[in-house]
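Enquirer: quick one, what's the 3D model for this:
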Amino acid sequence: MKESRHGKPLLVVLTGGIASGKTAVSDQLAGKGVPVIDTDRIAREVVTPDSPGLQAVVKAFGPAVLDDNGNLDRAALRQEVFDDDSARRRLEAILHPLIESEARRRIDQHDNDAYVLLVVPLLIETGLFADADRVVVVDVPASTQIERLMARDDITREQAERMLAAQTDRQQRLAAATDVIENDGSLEQLRQRVDRLHEHLLALSSRRRNRSTRNP
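Expert: All right, here's what the predicted structure looks like:
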């Protein structure tokens, strides 16, 4: 990770496997006034009807990826890139720069905050935001993810296992982490762990701003 400019808020990336509890963590921090930027939401926004992003996707994959109302048919697009690495790379080459550009525009709106939380579920897979100051991984055992997925999406164990297999290995995520939130207990335990993380990030931000003040 590259060191951020002095005086700027910490850029904190939150990631984790599917059904790990990223939303619970980001919601709690948002409740404390931390600005939260979710790249999944941005990914949907950059392909709204008539947007340059959607036009580029249609140019690359054809009008079959649109539904009858001119919206992106995500199921059809997934079918286009499923098990096709070259198609997936073409899609990423279109979307990732748009997502990163919009995310950074929003980050720049929060210069007076201690830190900005950027939610990037596929951080390891995409390689984006390598300049983050901290990488927070929400971690749970695979068995817990499977149980949560089965309950949340009403799917079979086999389907849940396939969804996990399609993501980055748990150990790869942990290897990239500067901070880990274990989410294998109760909601109260999670709340306490997030509180401790928040205080830690505030302290880091304060120290960096103090260094910047002493060394303008």
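Enquirer: C-alpha only now, for contacts and for neighbours.
Expert: OK.
Enquirer: end to end, how far does stretch 62-76 reach?
Expert: End-to-end span of stretch 62-76 (CA to CA, to the nearest Å): 11 Å.
Enquirer: confirm that D131 sits in a strand.
Expert: No - counting by DSSP: H, G, I helix; E, B strand; the rest coil, D131 falls outside a strand, being coil.
Enquirer: any idea how far it is from P141?
Expert: D131 is 28 Å from P141, by CA to CA.
Enquirer: and V46, how far from R105?
Expert: As for V46, its distance to R105 is 13 Å (criterion: CA to CA).
Enquirer: of these two, which one has the most company?
Expert: Per other CA atoms under 10 Å, whichever of V46 and R105 has more neighbours is V46, with 18 against 11.
Enquirer: now do the more buried one against D40, distance only.
Expert: For V46, the distance to D40 - CA to CA - is 10 Å.
Enquirer: what's the answer for H198, then?
Expert: According to CA to CA, H198 stands 22 Å off from D40.
Enquirer: check N71 too.
Expert: Distance, N71 to D40, using CA to CA: 17 Å.
Enquirer: A203 too?
Expert: 28 Å.
Enquirer: just give me the residue right at the centre of the chain.
Expert: The residue lying closest to the centre of the chain (CA atoms, centre = their mean) is V120, at 1.2 Å.
Enquirer: residues contacting that residue?
Expert: V120 makes contact with 13-15, 38-40, according to CA atoms under 8 Å, 6 or more residues apart in numbering.
Enquirer: kindly report the same for I18.
Expert: By CA under 8 Å, 6+ apart, the contact set of I18 is 121, 145, 164.
Enquirer: let's see 10 Å
Expert: 121-122, 138-140, 142, 145-146, 148-149, 160, 163-164, 167 (CA atoms under 10 Å, 6 or more residues apart in numbering).
Enquirer: that one in helix, strand or coil?
Expert: Classification of I18 using three-state DSSP returns coil.
Enquirer: at which residues are the helices of the chain located?
Expert: 22-31, 39-45, 52-61, 74-81, 85-107, 123-126, 142-153, 157-165, 170-176, 187-214 (DSSP state H).
Enquirer: wait, which of those helices is closest to D113?
Expert: helix 187-214 (9.2 Å; CA to CA).
Enquirer: name the helices or strands packed onto the closest one?
Expert: Contacts defined by 3 or more CA pairs under 10 Å, 6 or more residues apart in numbering; DSSP states H and E place helix 187-214 against strand 10-16, helix 22-31, strand 115-119, strand 179-182.
Enquirer: here is the second sequence; please produce its structure so I can put it next to the first one:
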Amino acid sequence: MLQIGLTGGIGAGKSTVARRLAELGATVVDSDKIAREVVEPGTDGLAEIVAAFGGEVLAEDGSLNRPALAAKVFGHDENRARLNSIVHPRVRDRAVELTSKAPADGIVVQDIPLLVENGMAPAFHLVVVVDADVELRVRRLTTSRGMDEKDVRARIAAQASAEQRREAADVWLDNSGTEDETRAAVDELWHERLLPFERNVREGTYPERGGPKIVEYDEEWPRDARQLIARLKLAAGDKALRLDHIGSTSVPGLAAKDVIDLQLTVAGLDDADALAETLGRAGFPVLPAFTRDTPKATDPDPEHWRKRTHSSADPGRWANLHLRAVGSPGWRYALLFPAWLRADDAARADYEAMKREMATRFADIPSYGDGKEPWFAQADARAEAWAAATGWTPPL
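Expert: Model (predicted):
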């Protein structure tokens, strides 16, 4: 089952996207709808709200008087927190119940307006953010819903900023155009990314990635890494001693393959093996063929270089996860090498030139990797010399 978080600011058109996803076959869990259900007349949720805020939040028919409640909550942090403590657990429990009823091969879309504000992004395989220009959102809400413009702008200002949503977004859907354009974008997302992603998670497979194409440094790589790290930390729990962005994409300014490499530090490889199924369900199936690094020729115990490797099942983001035992040679080197490149401009330029050359000579990733080994053999002493000169040690 693939879990998608859907969010966006008020008036952005999130409901249009949710409707289309439902038409395509997704199970849509609407948190706004649930939030209304859990405070309907006769529910314990409504009774607790009345106990907390007084009988004046009730309408004449016994239902919740939402404007009266909003007047007590809006602009009052303590009251808002109290209301959230009543409503959010009930919404969460009902959402879990509805999700559990979805088919095992299903795609569940949880429509959550405050997903970013509540820090919920790591709980999903992907987060889809629907956005539109602020002025367009204001026009939509004042004309179609008859809302007061001042109220609309206050509500927009109280929600997450565009920058905060971009930090959480795996997919950014601009809904500033026509509804047909938005529906077409959703269709493409569904067929090109969500369906194959779900299949890969269910079957424990990953997409074919192609050859070693080198691209210019992308300013989005660190953000992509942060998103993946947050998800993997949540999945791995206390077995993850630390998670780091490693490899070429962790070095600012360095051209590289568009691959996010991450290292999950564990106490030992028994913990790595215990995490295999959990990480697979989180979207990172194991790569059984890749169980060790290439040890140094002088290393008396090559077994110290053993690791476990997983790869992202997401066809929209190539990422590899390397699980290594804390203190092992491979673990240390994976942290040392990018630290050295970040600090040494000449080494970084040298490495980039070599990578570009190897990418023109070899059409497949294994051959490309083998072709780089002579450079690594001579670079090892340079990296170690830099570590000794600067006092670098692995972060713990």
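Enquirer: where does the TM-score land?
Expert: Overlay of the two chains. TM-score (TM-score structural alignment, normalised by the length of structure 1): 0.89; 207 aligned residues with a CA RMSD of 1.9 Å.
Enquirer: just to revisit the earlier point, between H198 and D40 of structure 1, which one's more packed in?
Expert: Taking neighbours as other CA under 10 Å, H198 of structure 1 and D40 compare with H198 leading, 17 against 13.
Enquirer: can you find the partner of the more buried one in structure 2?
Expert: The alignment partner of H198 of structure 1 in structure 2, by TM-score structural alignment, is W190.
Enquirer: quick one, what contacts its match?
Expert: 20-21, 24-26, 107, 184, 196-197 are the contacts of W190 of structure 2 under CA under 10 Å, 6+ apart.
Enquirer: how about D350 of structure 2, what does it touch?
Expert: 341, 375, 379.
Enquirer: that one is in what secondary structure piece?
Expert: helix 345-361 (DSSP states H and E).
Enquirer: just how off-centre is the helix or strand just after that helix within its chain?
Expert: Moving toward the C-terminus from helix 345-361 of structure 2, the next helix or strand (DSSP H and E) is helix 365-390. On the basis of CA atoms, centre = their mean, to the nearest Å, helix 365-390 of structure 2 sits 31 Å off its chain's mean C-alpha point.
Enquirer: who are the packing partners of helix 365-390 of structure 2?
Expert: Checking 3+ CA pairs under 10 Å, 6+ apart, helix 365-390 of structure 2 ends up next to helix 329-343, helix 345-361.
Enquirer: what's the matching range in structure 1 for it?
Expert: Going by TM-score structural alignment, helix 365-390 of structure 2 sits over no part of structure 1.
Enquirer: over to stretch 55-72 of structure 2?
Expert: Using TM-score structural alignment, stretch 55-72 of structure 2 lines up with residues 63-80 of structure 1.
Enquirer: could you report the neighbour count for the residue nearest to T156 of structure 1 when sequence neighbours are not counted?
Expert: Residue nearest to T156 of structure 1 in three dimensions, not counting chain neighbours: M150, with 6.0 Å by CA to CA, 6 or more residues apart in numbering. Residue neighbour count, defined by other CA under 10 Å, stands at 18 for M150 of structure 1.
Enquirer: map M150 of structure 1 onto structure 2.
Expert: M150 of structure 1 maps onto T142 in structure 2, by TM-score structural alignment.
Enquirer: then T178 of structure 1?
Expert: By TM-score structural alignment, T178 of structure 1 lines up with D170.
Enquirer: contacts only, for its match.
Expert: D170 of structure 2 makes contacts with 5, 121, 125-129, 223-224, 227-228, 316-317, as judged by CA under 10 Å, 6+ apart.
Enquirer: for L14 of structure 1, what are its contacts?
Expert: When contacts are counted by CA under 10 Å, 6+ apart, L14 of structure 1 is found next to 22-23, 25-26, 36-38, 117-123, 134-138, 177, 179-181.
Enquirer: show me how to select, in ChimeraX, the buried members of those.
Expert: For the buried members of those, the matching ChimeraX selection, counting by 16 or more other CA atoms under 10 Å, is:
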select :22,25,26,36,37,38,117,118,119,120,121,122,123,134,135,136,137,138,177,179,180,181
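Enquirer: what about stretch 354-371 of structure 2, start to end distance?
Expert: Stretch 354-371 of structure 2 has an end-to-end distance of 9 Å (criterion: CA to CA).
Enquirer: residues of it that come out buried?
Expert: By neighbour count on 16+ other CA under 10 Å, the buried set for stretch 354-371 of structure 2 is 355-356, 358-359, 362, 368, 371.
Enquirer: do the same with stretch 78-98 of structure 1
Expert: Quick answer for stretch 78-98 of structure 1 (16+ other CA under 10 Å): 80-81, 87, 91, 94-96, 98.
Enquirer: which residues does it contact?
Expert: Outside stretch 78-98 of structure 1, the residues within contact range by CA under 10 Å, 6+ apart are 39, 42-47, 52-54, 56-57, 60-61, 64-65, 74, 76-77, 99, 102-103, 126-128.
Enquirer: list only buried entries from those.
Expert: Buried, going by 16+ other CA under 10 Å: 39, 42-43, 45-47, 53-54, 57, 61, 65, 77, 99, 102-103, out of those.
Enquirer: circling back to that earlier point, of the helices and strands packed on helix 365-390 of structure 2, flag the one that's most buried.
Expert: helix 329-343 (a mean of 19; mean count of other CA atoms under 10 Å).
Enquirer: so where is it in structure 1?
Expert: On structure 1, no counterpart of helix 329-343 of structure 2 exists by TM-score structural alignment.
Enquirer: quick one, that helix and helix 365-390 angle?
Expert: Put simply, helix 329-343 of structure 2 runs at 70 degrees to helix 365-390, going by axes from the mean of the first three to the mean of the last three CA atoms, to 10 degrees.
Enquirer: tell me what helix 329-343 of structure 2 is packed against?
Expert: Under the contact rule (3+ CA pairs under 10 Å, 6+ apart), helix 329-343 of structure 2 is packed against strand 242-246, strand 260-266, strand 319-325, helix 345-361, helix 365-390.
Enquirer: export the ones you listed to a markdown table and tack on distance to P103 of structure 2?
Expert: As requested, those are exported to a markdown table (distance: least, CA to CA, whole Å):
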| stretch | distance to P103 of structure 2 |
| --- | --- |
| strand 242-246 | 32 |
| strand 260-266 | 31 |
| strand 319-325 | 27 |
| helix 345-361 | 43 |
| helix 365-390 | 36 |
